[in-house]
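> show me how the following folds:
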Amino acid sequence: MTKPSERAGRGRAARKRAPRSSHGRWIPSAQRPDPLAVLERQSADRLPDLVPVRYGRMAASPFAFLRGAAAVMAADLAAGPDTGLTVQLCGDAHLLNFGVYASPERTLLFDVNDFDETLPGPFEWDVKRLAASVAVAALQNGASRAKAHRAARVATEAYRTAMRRLAGLGELAVWYERIEADDLTALVRPAERARLDRTLAKARRRTSLQALDKLTARGDDGVRRIVEDPPLLERVADLDRVTLGKIFSDYRSSLSEERRLLLDRYRFRDAARKAVGVGSVGTRCFVVLLEGRDDSDPLVLQIKEAGRSVLEAYLPPTAYPHQGRRVVCGQRLTQAASDIFLGWMTGPEQRHFYWRQLRDMKGSAEVETMSSATLRDYARLCGRALARAHARSGDRVAIAAYLGSSDVFDRAVADFSLAYASQNDDDYAALGAGIAAGTVTAAPGL
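Predicted coordinates:
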């Protein structure tokens, strides 16, 4: 292993490749791809009846548009110089892709919680995506540009200071680092603790038992089945048992031995196609209802299609030809602890999927209702969590040395965030114009 002093030297040398102040620039090039064309290319392989739902959700607000436009921002980030300091990127590190969830020991953790776009790449791409989402959310919530700039700078500063702290720790200490729900109280101002308590209490109720009550009902024969809500939730009719058996076998083989044993104690009961999120709408996603000891002992799993990362066109190819495995391995590497049922398999038409629990005490913040002060607190927390995630896979010593002790990087990224928020507004307006002109079909309110 290279000495810390040599690793730090590598980080400082990266400033020549990409000066810290250079991250403040955002000037779209004349060759910038049309954002609607980028979204349409993504839609080509999605379920046609759900694509209008995706556009309807993206058209709800500038922040919703940003959430769904990871592919647009990936192209924009790739157009500029990068540090060459590689980490396992989340790939879509906006504010709502952080949240609480249960560890295998049933401890509530706060962490990055979405990895559909994960891929190794330059650390600053995640930081810029996070900071831009902070600026967009702040402006949408009525903050001034000065307050939006400050919030984005707070997120970046939290990332920098956390990375510098982690650079001084040993390898195991970094690996065991985590943010527990009990730690959050000290990180928020007293006026917001009641809101935090409500969020955590709600997350603790989000289990398979709650999903059973919300998603299913007993039929005349007394058997629980998923209740349809077209087009967002539609039961899979007449599943072929041979196909079902192969799907479970392939998924089962991706789990460790003790978790296979646990999975084998459940029986299949029902399955349905489900539309989820904003950017993911139109990809093939299913929920599967399993039954354990009896029908009051459910396990609800989500099966989500894993396509190519939006970053793949701009970075070296993934080490995992199976896209589901790419997502699972990226998540296991990055999160402090991961879902025990996280796994992958190949489905019909050779499409790649990954599996996880639908609800395992998962919870996220209501960003679009936050005051400026609360948003700054939340941005600070997300910046800290992102640094912890990056420190597991990247050279934290080199990154910390690149960032340095001054606020040059913080201010530059905050400048970028405000400029990119304006770009996002223009792209959002273009979507609205396309919908109004009839060139884009949207189904709002779903």
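> drop to CA atoms for contacts and neighbour counts, all remaining ones
OK.
> the stretch 51-200 of the chain: helices as residue ranges?
Under the criterion DSSP state H, counting those that start in this stretch, the stretch 51-200 of the chain contains helices at 51-58, 62-68, 70-78, 123-140, 145-167, 171-176, 181-184, 193-205.
> contacting residues around the shortest one?
Surrounding helix 181-184, the residues in contact under the criterion Cα atoms under 8 Å, 6 or more residues apart in numbering are V100, T107, L108, L109, F110, L200.
> one more, for comparison:
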Amino acid sequence: MDTSPSHTVTLDDVRGAHKMLSGVARVTGMEGSRHLSSLVGAPVHLKCENLQRTGSFKIRGAYVRIAGLRPEERAAGVVAASAGNHAQGVALAASLLGVRSTVFMPVGAPLPKVAATREYGAEVRLHGAVVDETLRAATEYAEQTGAVFIHPFDHPDVIAGQGTVGLEILEQCPEVRTIVVGIGGGGLAAGLAIAVKSLRPEVRIVGVQAAGAAAYPPSLAAGRPVALDSVATMADGIMVGRPGDVPFAVIRDLVDEVVTVTENQLSKALLLCLERAKLVVEPAGASPVAALLAAPRAYEGPVVAVLSGGNVDPLLMQRILRHGMSAVGRYLSLTLRLTDRPGALATLLGVLSVVDANVLDISHVRTDPRLGLAEAEVELHLETKGPEHCDAVGSALEGAGYTVIA
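As a prediction, the model looks like this:
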């Protein structure tokens, strides 16, 4: 398949990027997953871009883009806007190429990501509460200083760099039948699709978006990029409200299907990656796994799921893991009311002990306008053993005369 007539990026561009990245980007490993393979009914492999330099695939496109600048452009420096992965990719790529970089990040960006971006050599400027505000600040800086703005996905050089992931997949798993990849703006999926479809047009490529930031389905239906009114998802790496113009055309023509996953499915996938594969993956990176968990028999194997990144703030990881444990029935939060008398709390805990529910945290409220004079409200956080155990806990409380109110 020749992609050159309709697309600004060709297989030769991706191959050129692959040579350029030799010694710069790692050829990341491919790990088999017995658990996912058993669910899908065919071999499933994980392409571990979470173990790439800077913790995501972004170094590939950033390096190719900056390396392609003219000498006078390099002298002016580069600027980028990002909440994390692109920031680190640009910072490291610029440092390796001897180019000055300035990266704008939101004021609330996780401290580890800010620190890592600085350590990779960028001047970090915190501006704006959300990425859109940060992006405007970065483009204004580019206009004022002449620095070259490095877009995270909407540029042919960036797409060619990200496409090298596809070449590696075909080398590492030549028998692949389906590739599942997360989509935000679309740079990774577009580059991968160009590489793979040019060499193996029969391979099915499935893009995955978070349901709360799924701009591609309505855009594909409209035949042009459509901006969402709002976006909200834990998967900040793919939380993009409008497809890029350049990747959109490629994804429209070459990606076979775009599916969406829920927040529960994302948190379950992240938990699975950590427990079963022993891999730290950010929510965006876990989105292909979430898609496999949501509809395991929908994918012809062998399947390759691209784990696009592993940069997750420890505090966010803690919240996501708790969310994931709740989604799979291993963490239960509930609130109930009881009569406020001596021994009432001990009696409640005795009921929970009988059904082997481990109390992680408890809050006992006596003074609230919503409560009667002889009432107390108890909020419990329990460690449970799955959905059946959660049902058993609820039945035991109901049998003991308690009414769960939340």
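> TM-score for this pair?
Overlay of the two chains. TM-score (TM-score structural alignment, normalised by the length of structure 2): 0.26; 183 aligned residues with a Cα RMSD of 7.4 Å.
> want to throw the helices of the stretch 51-200 of structure 1 into CSV with mean neighbour count and distance to R325 of structure 1?
Formatted as CSV, the helices of the stretch 51-200 of structure 1 follow (neighbours: other Cα atoms under 10 Å; distance: least, Cα to Cα, whole Å):
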stretch, mean neighbour count, distance to R325 of structure 1
helix 51-58, 24, 25
helix 62-68, 24, 23
helix 70-78, 20, 20
helix 123-140, 27, 21
helix 145-167, 24, 28
helix 171-176, 13, 21
helix 181-184, 14, 29
helix 193-205, 16, 27
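> those: which one's closest to L244 of structure 1?
Between L244 of structure 1 and those, the tightest spacing by Cα to Cα is seen for helix 51-58, at 26.6 Å.
> list the helices and strands that closest one packs on?
The contact analysis (3 or more Cα pairs under 8 Å, 6 or more residues apart in numbering; DSSP states H and E) places helix 51-58 of structure 1 against helix 62-68.
> and the helix it packs on, what does it pack against?
helix 51-58, helix 123-140, helix 408-437.
> where's L270 of structure 2, which helix or strand?
helix 263-275 (DSSP states H and E).
> mind listing what's buried along that helix?
E263, N264, Q265, L266, S267, K268, A269, L270, L271, L272, C273 (16 or more other Cα atoms under 10 Å).
> okay, now G99 of structure 1: neighbour count?
Neighbourhood size, G99 of structure 1 [other Cα atoms under 10 Å]: 21.
> wait, doesn't it sit right on E180?
No - in this structure G99 of structure 1 lies outside contact range of E180 using Cα atoms under 8 Å: 11.0 Å.
> how about the helices in the stretch 51-200 of structure 2?
Taking DSSP H, counting those that start in this stretch as the criterion, the stretch 51-200 of structure 2 carries its helices at 58-67, 71-76, 85-96, 111-119, 131-145, 156-172, 187-199.
> if we can go back for a sec, of the helices and strands packed on helix 62-68 of structure 1, which is nearest A401 of structure 1?
Nearest to A401 of structure 1 among the helices and strands packed on helix 62-68 of structure 1 is helix 408-437; the distance by Cα to Cα comes to 11.6 Å.
> what angle do that closest one and helix 123-140 make?
Interaxial angle, helix 408-437 of structure 1 versus helix 123-140 (axes from the mean of the first three to the mean of the last three Cα atoms, to 10 degrees): 60 degrees.
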